[in-house]
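Undergrad: can you look at this prediction? I've put the sequence above it.
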Amino acid sequence: MELNLKRTLTCIILTVLTTLCTHAQTLCVIDGTPLPDSLLHVTIDEMRSDSAKQIVSHRLGLIPPYAIETIQTFSAEEQAKNITFCKTPRDIVFIRTNSFAELQWVLNGKMIKPRKKLTIIDYKLTPQRIMEALPKGIKPTDIGSVNIITYINDPRQEKHPTIVIKTKTFNRLTNQRSLTEESNE
């Protein structure tokens, strides 16, 4: 009985491994960063179509189609000459975004420049990068709230994804002003 169970489990494991190897996914790389399949799952045929930018935009849900500069597709054999993969992808898709994917920063209601540029994709993959890009003079302990605003369905192309930060001191000042205004009424 135990021997049959081991044989059955071995057969199941071999079947799963064979399936994984024969059905490798497309590797998507945006601005030099590989994306996990859970974030963007596309096929090479979709990326070769005329609506590739709309497909990427819709599936990511982060950037509008006009924020995608280029999409290039390659077979894994073309690109894998000098690259070693744990599991060789079926195809490789390189996506390059333009400045419309960069986060604009608003601190306490004023536009500011970050210490280093950050895209909405960078934020989605590793939110900790916000701390690295914080403007000079702002410490993580100063932050009261952080909101990310995306303009996916907005027809105005000048709209960038925006990170809105309010500091704790700004929140206290705002609360004190509103209490003073209420008491004056």
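TA: Happy to help now that I have it. Being a predicted model, the structure only gives us computed values, none of them experimental. Numbers count the residues shown, from 1 in each chain.

Undergrad: contacts, neighbours, all on C-alpha from now
TA: OK.

Undergrad: and the longest helix for this structure?
TA: Across the chain, the longest stretch assigned as helix under DSSP state H is helix 2-22.

Undergrad: same for whatever helix or strand comes next after that one, what does it pack against?
TA: Once helix 2-22 ends, the next helix or strand along the chain (criterion: DSSP states H and E) is strand 27-30. When contacts are defined as 3 or more CA pairs under 8 Å, 6 or more residues apart in numbering; DSSP states H and E, strand 27-30 sits against strand 33-35, strand 91-97.

Undergrad: could those be laid out in JSON lines, adding distance to residue 15 and mean neighbour count?
TA: Putting the helices and strands packed on strand 27-30 into JSON lines (distance: least, CA to CA, whole Å; neighbours: other CA atoms under 10 Å) gives the following:
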{"stretch": "strand 33-35", "distance to residue 15": "26", "mean neighbour count": "14"}
{"stretch": "strand 91-97", "distance to residue 15": "22", "mean neighbour count": "20"}
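
Undergrad: A further structure is provided below for comparison with the first:
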Amino acid sequence: MSEKKKPKVDSFYTQKMFGQQFALVPLTKPIKLSYDTDINTWGFLETSYKGFSFIGANAKKIGVQGQYVYGKVEEREYENEDLMPDEIVYALSSGGATWSTTEKKGSRYKKATSVEGKTNSYLLAERWFILSTKDEKSEGFFDKNEYLKSLKEKGIDGKMYNSDSLLSQFQETGVLEYFPDSIKAKLRP
């Protein structure tokens, strides 16, 4: 009797670790969450996707639906010892931060506030994001209502997952509920 061969599955859906330090959770190809086991922190394996910087993105809760990954970048403290006294710091709707000696205008920028008693330390505003792997587009929002409106327009239900729960489920079963049905069928015994 010959043993039944398991169908081949893209390693995106099966890789559970990156080196010995990072536990991985696949979202929608090619975007993965990573858990840094050395410092017990969630983040993204990639530093950016199609113009959206993941640096500082909160990955404790994440949304995944079809081609979309969505979520929130929490307000966070940003320090830069190289800033000059006349430079203004801005949070970017596309993630990350920038600074300039001239005032920046437009919906892409939100002026950061100084942290009292700390030189060159600023609070970057919270913001939300929607990434589309099919269209290879990214959207960032400072206004939560605009974010929710965009989710609705795209037919996204807004369901959020707890990353710790996703990691536990993926480590135990190797399958996550939002995986494409064709992948789930190959991964289940």
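TA: Good, I have the coordinates. Predicted, not measured: the structure shown is a model, and the values here were computed from it.

Undergrad: TM-score of the superposed pair?
TA: Overlay of the two chains. TM-score (TM-score structural alignment, normalised by the length of the first structure): 0.26; 85 aligned residues with a CA RMSD of 5.3 Å.

Undergrad: to residue 4 of the first structure, which of the helices and strands packed on strand 27-30 of the first structure lies closest?
TA: Among those, strand 91-97 comes nearest to residue 4 of the first structure, with 38.7 Å by CA to CA.

Undergrad: for the closest one, name the packing helices and strands.
TA: strand 27-30, helix 44-47, strand 68-75, helix 76-79.

Undergrad: residue 120 of the first structure: which of those is closest?
TA: Going by CA to CA, the one of those nearest residue 120 of the first structure is strand 27-30, 11.0 Å.

Undergrad: can you point out the buried residues in that closest one?
TA: 27, 28, 29, 30 (16 or more other CA atoms under 10 Å).

Undergrad: could you measure from the residue nearest to the second one when sequence neighbours are not counted over to residue 3 of the first structure?
TA: In space, and not counting its chain neighbours, residue 28 of the first structure is closest to residue 93: 4.8 Å by CA to CA, 6 or more residues apart in numbering. Computed as CA to CA, to the nearest Å, the residue 93 of the first structure to residue 3 of the first structure distance reads 45 Å.

Undergrad: next one: residue 12 of the first structure
TA: According to CA to CA, residue 12 of the first structure and residue 3 of the first structure sit 14 Å apart.

Undergrad: which of those two has more neighbours?
TA: Between residue 12 of the first structure and residue 3, residue 12 has the larger neighbour count (other CA atoms under 10 Å), namely 12 against 8.

Undergrad: ok, the more buried one to residue 143 of the first structure distance?
TA: For residue 12 of the first structure, the distance to residue 143 of the first structure equals 51 Å [CA to CA].

Undergrad: for residue 132 of the first structure, same thing?
TA: 14 Å.

Undergrad: ditto for residue 172 of the first structure
TA: For residue 172 of the first structure, the distance to residue 143 of the first structure - CA to CA - is 12 Å.

Undergrad: quick one: the residue nearest to residue 28 of the first structure and residue 34 touch, right?
TA: No. Look at residue 93 of the first structure against residue 34 with CA atoms under 8 Å: they stay out of range, at 9.6 Å.

Undergrad: what sits in contact with each of the two?
TA: Common contacts of residue 93 of the first structure and residue 34 (CA atoms under 8 Å, 6 or more residues apart in numbering): 27, 28.

Undergrad: is it true that residue 49 of the second structure touches residue 139?
TA: No. The pair residue 49 of the second structure and residue 139 does not pass the contact test of CA under 8 Å, sitting 10.6 Å apart.
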